[in-house]
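A.B. asks: What follows is a predicted protein model with its sequence.
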Amino acid sequence: MVFSWKPKRLRTWFCGVLALALVGMLSGGCGSSLTVSPTPTLTPIRLPVGYIPNIQFAPLYVAIEKGYHRDEGLEITLDYSMETDNVALVGANTLPFAIVSGEQVLLGRAQGLPVVYVMAWYRDYPVGVAAPSGLGLRTPADLRGRRIGIPGLYGASYIGLRALLSAGGVPEEAVHLESIGFNQVEALISGQVEAAVVYITNEPIQLQARGYAVDVLRVADYMALVSNGLITNERTLRESPDLVRRMIRATLRGLQDVVNDPAAAYAISEKYVENLNQADRAVQMEVLKTSIGLWQQNPWGYSDPQAWENMVRVLREMGLINQPLEVTQAYTNAYLPREQP
């Protein structure tokens, strides 16, 4: 094993409470009274997404560009900082929402953070293991004894790998892990590693565009796990349930539009992602189309209870959760729109 350290636990710290206010106005004239309708006030929302501007966030760009959030009385600012404490910030009610992966919700709740997953963005866990086609990677059992590159022993990549190893009956000690950062493409092309943990919407597409045939083991083909979605906290659900419903409605409208017209969504995204208009359009469009194939549709935004149970089991096997945890409190489908398209 190359690694001797363990995955970092979510650091718990609490910040102040975000104050949201609506402003009313009443004016009167001498000798008469006149009620003036209040000027609509938008509720400002800073939404962390945990990554750099990217075509994968097209639903948010579309929803913002088309005014779907404003229709719901919300003013959205996307936060691209690589903030590791978004779960803690939402748990402390410093922020009302964030886009995070499902395992972070469970890790946060295991530490007492009252975060709740309210809208699934992805249906399928977007992680897999890629290898040159000549290696003969067909099933998770074929990973035994292989040199596998991975960004690190943390986050969705590591959890996805552990899920695949579990599905193949392969203990982690039976593979050779090598830290390669986020250089999976170069590491595979150069032969530094035999296989690499990848996001199936990214590196396999890049490799194929450069003429390298690869086989990919998708985590989702062997185990349903909870991936990225919208989270809030118990206080917001209790005190501002309508705010949660409005946020979900606007976001789902963006998702639906991208599914219905990827080309139009790509054009909108060019305004939000620097140099997207100069990138290889065929590659980036394939990234978008592959992402669409992973999103939760029918019904939109729905959380699969079995995926949550599977995620808890994987985290327990990894030793990241040791205490009792009521998984049904970590997510809810109750705030999704009743009328689905």
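C.D. replies: Now that the structure is in, tell me what you want to look at.
A.B. asks: switch to C-alpha atoms for all contacts and neighbour counts from now on
C.D. replies: OK.
A.B. asks: Now residue 163: closest residue in space that isn't a chain neighbour?
C.D. replies: Ranked by C-alpha to C-alpha, 6 or more residues apart in numbering and with sequence neighbours excluded, the top spatial neighbour of residue 163 is residue 314, at 6.5 Å.
A.B. asks: also this one, for the comparison:
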Amino acid sequence: MARTSTSKTRPARRTAAAALAVLALAVPAGCAGDAEAGTAQALRPVSIVLDWTPNTNHLGLYLALEKGWFRDAGLDVTIVEPGETSGLQLVAAGKADMVFSVAEALVPAREKGADVVAVAAVVRENTSSLLSLAADGITRPRDLEGKRYGGYGGALENALIDALVTCDGGDPAKLERVPMVSDDPRIDLGQDAYDTTWVFEAWDTIRMRDVDGMDVATLPFADYTDCIPSWYTPLLAVSSTKLASDRALLDCTLDVLTRGYQESMRDPQGAADALLAHVPELDRALVEPSAHYLAEHFAPTPEDWGVQDAATWDAFVAFLTEHDLASDDFDTDAAWTDELLG
């Protein structure tokens, strides 16, 4: 079995009063020294790599940027959009300081020797779902029998779909797997390229249902955690080498991001406005409802933002191990830490 932990020491969560006190400060407590230095000398550079093009998963980052909270903390932030080299590779190689990533990428990266560790859950609840046109009548996993699933053919993707269908008493062998025709399920479903595909509720479902007015149905993964595990997608990761050599920089950066995400939960409209100010090409009709949706899904409460759970990590890695997607001796406990939160 993979090496797992049932508990992990993490900082005590702030009380509501303490959280309000922190928000009242111009500079997060963990950044005080950097901010004081920043008034007399150049701001400290910090690079944050996105996992995708800018979207509402990044609300806390752009809100903090728009409010000037990074600069107040003595930080000069560079946002890097993903390229041919993955963000995890950049962080592991010391070419970036922090990265938005996903648990399903971090685990295999660590298996290959990458020096990366998760330090915060950006979205506590997995917002993945299977989306279909309502007319196709897919209301539960076993309804996928005889249907076509459009995907990328990934091993984890297939294992999760198989587990969902089997758990509901269906036969996954009766589900046809076909490749995605485009990266836009609106186009593919409209052209009857397949019957269902994997999307994210906070973006794809809102865009298709609320913006485009399509009559769609979804099977949210969060409704089937008795069949498949939850996992963190996205999360924030750093290198353990950087954590040891310049903890103050990472601590400060995450403090500001925490403030940004907490405020995004309290004021999703303000967060949407901040994202659109920096990325005006995004569709306001999509960004605003997405921001309001995520305000209720980033974490149970603003004070809980970022906290990871040992049981979630353990169950996810156990699923990977069961399906030969992670080695039996994978050290789950070493893959994540909450020590920068607090």
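C.D. replies: Received the coordinates, thanks. Note that the structure is a prediction, hence the values are computed from the model and not measured.
A.B. asks: before we move on, back to that, per the alignment, the residue nearest to residue 163 of structure 1 corresponds to what in structure 2?
C.D. replies: The alignment partner of residue 314 of structure 1 in structure 2, by TM-score structural alignment, is residue 319.
A.B. asks: Checking my notes, that match in a helix, right?
C.D. replies: Yes: counting by DSSP: H, G, I helix; E, B strand; the rest coil, residue 319 of structure 2 is located in a helix.
A.B. asks: circling back: would you check that the residue nearest to residue 163 of structure 1 makes contact with residue 161?
C.D. replies: No: counting by C-alpha atoms under 8 Å, residue 314 of structure 1 sits too far from residue 161 to count as a contact (10.4 Å).
A.B. asks: hey, where'd the strands end up in the stretch 1-150 of structure 1?
C.D. replies: Assigned by DSSP state E, counting those that start in this stretch, the strands in the stretch 1-150 of structure 1 fall at 28-29, 32-33, 43-48, 74-79, 98-100, 115-120, 127-132, 147-150.
A.B. asks: now do the stretch 151-300 of structure 1
C.D. replies: 176-179, 195-199, 214-218, 229-233.
A.B. asks: Just say which of those strands is most tucked in.
C.D. replies: Across these, the average number of neighbours (mean count of other C-alpha atoms under 10 Å) peaks for strand 195-199, which reaches a mean of 27.
A.B. asks: what distance separates it from the middle of the whole chain?
C.D. replies: Centre-to-centre, strand 195-199 of structure 1 and its host chain are 18 Å apart (C-alpha atoms, centre = their mean, to the nearest Å).
A.B. asks: distance from that strand to structure 2 after superposition?
C.D. replies: Superposed on structure 2, strand 195-199 of structure 1 shows a mean distance of 1.4 Å to its aligned residues (mean C-alpha distance after the TM-score superposition for structure 1).
A.B. asks: corresponding residues in structure 2 for that strand?
C.D. replies: The aligned range for strand 195-199 of structure 1 is 196-200, by TM-score structural alignment.
A.B. asks: can you count the residues close to the nearest residue to residue 100 of structure 1 once chain neighbours are set aside?
C.D. replies: Distances taken as C-alpha to C-alpha, 6+ apart place residue 228 nearest to residue 100 of structure 1, at 5.2 Å, with adjacent residues excluded. As a burial measure, residue 228 of structure 1 scores 24 neighbours (other C-alpha atoms under 10 Å).
A.B. asks: In structure 2, what sits opposite residue 228 of structure 1 in the alignment?
C.D. replies: Under TM-score structural alignment, residue 228 of structure 1 pairs with residue 234 in structure 2.
A.B. asks: so who does that match touch?
C.D. replies: 57, 100, 101, 102, 103, 121, 122, 123 (C-alpha atoms under 8 Å, 6 or more residues apart in numbering).
A.B. asks: Wait, the fourth one touches residue 316, no?
C.D. replies: To tie it back to what came earlier, the one meant is residue 102 of structure 2. No: when contacts are counted by C-alpha under 8 Å, residue 102 of structure 2 is not listed as touching residue 316 (12.0 Å).
A.B. asks: Looking at residue 314 and residue 161 of structure 1, which one has more neighbours?
C.D. replies: Ranked by neighbour count (other C-alpha under 10 Å), residue 314 of structure 1 and residue 161 place residue 161 first, with 25 against 20.
A.B. asks: State whether that one and residue 128 are indeed in contact, as I suppose.
C.D. replies: Yes: at 7.2 Å, residue 161 of structure 1 and residue 128 qualify as touching, with contact defined as C-alpha under 8 Å.
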